[in-house]
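*Asks:* give me coordinates for this.
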Amino acid sequence: MHDRKGDLPSRREHIIPSSLHGYVKNETRKDEVQPSMKLRSFRVRNYRCIDDSGEAPVEHIKALVGKNESGKTSILKALHKFNPATPEPFNGLKEFPRRRFHEYEDKATVVELKVSLDHDEMDELAQIDPRLAEVSGASVTRDYAGRYAVELLPDIQTPSPNLKGVFPFLIQLRGTIDRLDDTTLGREGGVRWKLLDALSRVGTGIVEETDLSNASSSREAFIRQLQEIQVVLEKSTDEGSKKTIRDIVRLILNTIDWPSIDTRINKYIVERLPVFVYFENYAILSGRIHLPSFVERFIAGELNPEENTARMLLSFLKLDPEKLVKLGTHEGKSSQEVQEAFDTRALMVDRAALSVSGLLADIWQQRKARLDLAIDGEYLRLWVADADGSRVELEQSSKGFQWFLSFYIVFMMESLQGKDTVLLLDEPGLHLHPAAQQDLLRVLGKLSEKNQVIYSTHSPFMIDLDHIDTISVLAETPKGTKISEPTKTTDKTALFPLQAALGYALSRGLYTGQYSLLVENITDLWILSTISQHFRESSHGSIDDDIVITPSGGGQKSALFATMLSGQNMGVSVLLDSDVEGISVKKQLIESPIARETNVLFVNDATQESGRVMELEDLLPPSLYLRFVNDAYSGELGKNRLGNEALAKDVQIRRYVEAELEKRGVSFSRFRVARQIMNDLPNIPFSQFPPEFVQNMERLFLYINRIKPEHTAQPIIARSSRHSSLRAIFSRSRS
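*Replies:* Alright, predicted model coming up:
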């Protein structure tokens, strides 16, 4: 489809026709807000320090992480100007990259968005033209001149608006007419022959290459010839064929009218683009609002930022400040009327206080606090009440609390004004305690259920590692600032906030040992270190002492953790379950510029069954693992011990045990069995282990040890089985 360009408005503005560019903004009229499309990705180009950010996917929420001057604010500013709630045009003189200003032209693209359509929007487009039924989204760009260009996704290739372009439709029309039921006698009879006769005249006297989209005698003749077919068609009683013929004629007419339809599509898409609301500075709410002064400045349109926050609070509470002022005056009232007005005013504030009392219960977890309101003469006062009932004025509470409350009020009111906006926040919660920042992160997650949120941050406590796909890193490259996934960034310093977040999430700092083996969870650490220790004490191959085993908390976190450790020039091995997630993590590591040298192992690499899905427990002989399970659950199972008779060859032993215990009404705990292995396995004579198990484990240990540039055999130190098998966990190189 051709790009549809025009100086088009946001969905909140009326559109009037223009001569060449399709549409221009009318700043004076506001139409009813249309539901907007969902943002799926964005890309910023030619803006301040950014030449081309690359494409960044967006779901409900997106965190932009990067060091100072990396371009986080520039990204947010550019997105805001793409389609702001209040018009704010791009300024090429100030905003085009200075080092390339000699390349500037107003048609330079600044922002590209990809948006998705819902089912209703897809249906509405299909009503414009049936060929649009498969369109599920659009790519929209905006340049420095403010013009939008729209490309449908997937793109629709339409024929040229001439006889040559519509010829396939004419052939299709002929075939449909030939199949028409023409057995009716009387006036309705002979319709098929009449239609064929009318069709034979379509295109008569028109040059094949003539553009029929422009006003001309050829266009008028062509449309008149198609109308003859439609007139004759009304006499047919074959309703099925009539509909098919009408649809084909419609496609032909739409093809020659495509420039006009193109403009309609353009208008439809741009009107429904998401509106961007940018939050940069938040005025702190005052605990004392002088109502007469507030109303006077409100009417004059002269509210300062602090009073504007107060206005949003009053709006949120549905309190009319003018009415409160009128109820508080004595003029023209009897003493009884004054008392009734004061009582009414107090009742209004009390009801508002009840509605606001639970405002912070779900969002502020630092301490139990309740917001109270009270009317005091001409002042509306805000108090913060503790759980014990003691109250302090809002100004006497912490700055962090004041900021959080003010932000939440502004955020809630702005988001309520329009559905499906995209909320942009630059470094939110800077002076909040880390725990309060996590409260804020939860609030953003809640608000993102209705409005998409994009925010920038330096803080590790504003990073949600449980949803790594919501995090993008702004990294400096030889080609300028780029947005990338955390595991694919080439800028090690940009990863510092994620490194801190990961360390906090794991409740432990990054290890300082030179070599690390990352496993998926704590039970893998327990089992692997116990087996390795027993093998070492029995003078067999084991994991070298200076390789530190670290649980990462899951396969996806292993990729991020490996990137962090590799960025510190540490040798890293990653042991993964050979499942779909493990394969995905390995792919991420192979593609990572920093962690590509990571030694990635699958559990099944230790066996001859490369295609089998395996966990670490599957390396143990099934009968041995079931022995540990039966001992761990001896109280629940009694004599009804588990056997391996029903265990299929390719079924993971843990899944089998979990299902068998569930049949017996027993809940399975991986940790419980792993602890049993730690306690009992060191006491099993090494000679009782099957040769295949010994061979597989020694092969795995050999692969793990290859992390070291020059692997040499470590001295074997015989140890008593009374030594704790956990000692291997905390081993460190003392060289």
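*Asks:* C-alpha from now on. contacts and neighbour counts both.
*Replies:* Noted.
*Asks:* from the chain's centre, how far out does the longest helix along the chain sit?
*Replies:* Ranked by residue count under DSSP state H, the longest helix found in the chain is helix 335-357. Put simply, helix 335-357 sits 45 Å off its chain's centre (CA atoms, centre = their mean, to the nearest Å).
*Asks:* for the comparison step, fold the sequence that follows:
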Amino acid sequence: MKPKKFRIVNFKSIIDSGECYFEPGYTVLAGKNESGKSTILEALELFDEEKVLSKSTSPIGTKKESELFITFEVSKEEIEQELGEIYSKNVSISNSELITIKKDMSGYTIEDGIKLPEKTKKIETEEIKALENNIIKIIKESDLKDATKEHILNQGLTFADYENDIPKWLENPNNANIYGNTYSLNEPGINTFSMILKHIEEFRNTEFSENKFLKTLIKRNMPYFVKFDSFDDVFPDSVSIDTIKTNPVIQDLEEVSDFRIDEIISDDSQIQANHENQVNTNFSKVFEDYWTQDDIKLVVRKNGDKIYFWIEENHILFKPSQRSKGQQWYLSFYIKVVAKMQETTPNVILIDEPGLYLHAKAQKDLLKVLERQFSSNVLVFSTHSPYLIEENRLNNIRLVEKIEGSTTIVSKPWARIEDKETLTPILTAIGLGLGDSISDRFKNNIICEGMEEVLYLQAFQLLNDIDKDINFINGNGAAKLEFFGRILEAWELNVKYLFDNDTAGKRAGKKVLRDNPSALVHYVSDVSGESTVDLISVEDFKNIILEDNSINVIKNSDYIKNEKLDKVILARKFLNHVKGGNIEVSPKSSDKIKILMDKLYS
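*Replies:* Take a look at the predicted model:
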């Protein structure tokens, strides 16, 4: 069972999160502090089978019940396993979806289950009919009196009749009321009815029913929901021998290494010493894959009534609490999360603010570690750090914002956002700074009005298969282009100016030419009022960028402005599609783009 999407209703600050899809690789919950990112992870953690959803999670001031919805993809193999051999051979099965709900103080209920073929019900009917025939045979061959046999068989009883009525007859065998007649059941008669009830009970234990099937399917295949909290999950400096067997961190350590509690606390000094050396060597080799910043080892030593843990670096021992928060975080994260991964059931791994204690390089390394080590699991982590957001994977981002006290999830980072501060880590990640754009290795430069123009032009360059050493620079507004152009010209670099064909662009272009008549000034289009995004046809804009052909769009730039969408994120999305090679623009778009690119590259 692989989670596909979730929805959280009436949980603390969340009235209704809306549907949120899990992305392959990992899903990022991005937003500013106090937006509700941690609350979302807390709710997902409570979906774990071992957790209980209590009434205390309802929003303040309401008695409405908390509800957690998760839709799972269920494989053909998982369904066949639960159906059993007799059903799997007789029905055609395909991958399906299962919507499960968890509410206050209850287990899982099913909102929309797997639709099994009618043939499964037919098989069940045939089995019941066979059981009814077997019961008739037992009665005919029994030692019941002939009059009793005849009276029962003439009723045309069904399986359900026998199941409901035989217990009543056995309650008073000396005076059994069997459909209007009173009979005294002798011992053979009692044995006959007891045998029939045993057959019915055995059938009930093995029979197929959709409800029973779904519950068993969930029980066997529901993934673990494992949450790692940067604030609470801390690796200890030491643990007393009295409490070591119940310490959850040490229990997890046993799962991920050769560490064994019984051997480390053994009274046999040779066993205890040998075990220390073995654990230290093996654990450190595995941990190297997770912590790449320094060459360190984990050392375990027993001293008196305590087990001490040390981090060895350059042959010097340090307490875990003496090391950097980042190093402590990695150690704790590895032990807790990897411990759960020893299970055969897949996991949903939830990480709250993984970059909190890590410097920029360690945060970037963490993304590689997560993908390499946990690729077979579903990963969800919260962050407001730009270093944990990859500019080429904007589809993985889910924006979390709190509007009027209620947390909601916006699944598309290019959608309309009420609180613009929510976008800050994303905009930082995809490079709004000018400094990254200017480099003296580029002899030829084209200065654009904004970052969105830079991204669109990079995409247009790929679409036209142009391979020239030209740099596109974000000029941070039409009025500033001349300023940056003069800097580049002072560095003896070639410069072209590209303006939108609107009022601000025309005014700025004229000023550049007035101050420097030899300047190379271009406009994105000869059509008055058009900007770079308008070179893309309306249909391509709706299909490729908005991903919704039903929206009414007259002019691309006007729609973005009116809906208050983020121009840069939309442009990055278009560039990512072009880089992925999974789009084909219409001739209308292609012709307009080619005119501009020919102009710029002439």
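*Asks:* before we move on, the earlier item: buried stuff in the first helix or strand past the longest helix of the first structure going along the chain?
*Replies:* Using DSSP states H and E, the next helix or strand after helix 335-357 of the first structure towards the C-terminus is strand 369-376. Neighbour-count burial for strand 369-376 of the first structure flags 369-375 (criterion: 16 or more other CA atoms under 10 Å).
*Asks:* same deal with stretch 436-455 of the first structure?
*Replies:* Applying a neighbour-count criterion of 16+ other CA under 10 Å, one finds 436-442, 444-445, 447-448, 451-455 buried in stretch 436-455 of the first structure.
*Asks:* re earlier: the longest helix of the first structure vs strand 369-376, what angle?
*Replies:* Counting by axes from the mean of the first three to the mean of the last three CA atoms, to 10 degrees, helix 335-357 of the first structure lies at 170 degrees to strand 369-376.
*Asks:* can you spell out which helices and strands pack onto helix 335-357 of the first structure?
*Replies:* helix 305-317, helix 321-327, strand 369-376 (3 or more CA pairs under 8 Å, 6 or more residues apart in numbering; DSSP states H and E).
*Asks:* quick one: closest of these to S566 of the first structure.
*Replies:* Within those, the stretch nearest S566 of the first structure is strand 369-376; the backing value is 44.5 Å (CA to CA).
*Asks:* in strands, which of the buried residues of stretch 436-455 of the first structure appear?
*Replies:* Secondary structure from DSSP state E places 452-455 of these in strands.
*Asks:* among these, which two are most distant?
*Replies:* Q452 and Y455 (10.2 Å).
*Asks:* quick check: buried residues in the one helix or strand R220 of the second structure maps to?
*Replies:* Using DSSP H and E, R220 of the second structure sits within helix 210-221. Buried residues in helix 210-221 of the second structure, counted by 16+ other CA under 10 Å: 213-214, 217-218.
*Asks:* do stretch 74-93 of the second structure as well
*Replies:* For stretch 74-93 of the second structure, a neighbour-count test (16+ other CA under 10 Å) marks 74, 79-80, 82-83, 87-88, 91, 93 as buried.
*Asks:* between the residues you listed, which is nearest T345 of the second structure?
*Replies:* Checking these one by one against T345 of the second structure (CA to CA), the nearest turns out to be V74, at 13.4 Å.
*Asks:* tell me the buried residues in the top helix by length along the second structure?
*Replies:* Among the segments of the second structure that qualify as a helix by DSSP H, the longest is helix 118-140. Within helix 118-140 of the second structure, the residues scored as buried using 16+ other CA under 10 Å are 120, 123, 128, 131-132, 135-136, 139.
*Asks:* equivalent range in the second structure for the strand ranked longest in the first structure?
*Replies:* Longest strand of the first structure, by residue count under DSSP E: strand 38-47. Aligning strand 38-47 of the first structure against the second structure (TM-score structural alignment) gives residues 2-11.
*Asks:* need the contact partners of the matching stretch.
*Replies:* 14-22, 40, 43, 57-59, 64-74, 223, 378 (CA atoms under 8 Å, 6 or more residues apart in numbering).
*Asks:* redo that, cut-off 7 Å
*Replies:* Here stretch 2-11 of the second structure makes contact (CA atoms under 7 Å, 6 or more residues apart in numbering) with 15-22, 57-59, 64-74.
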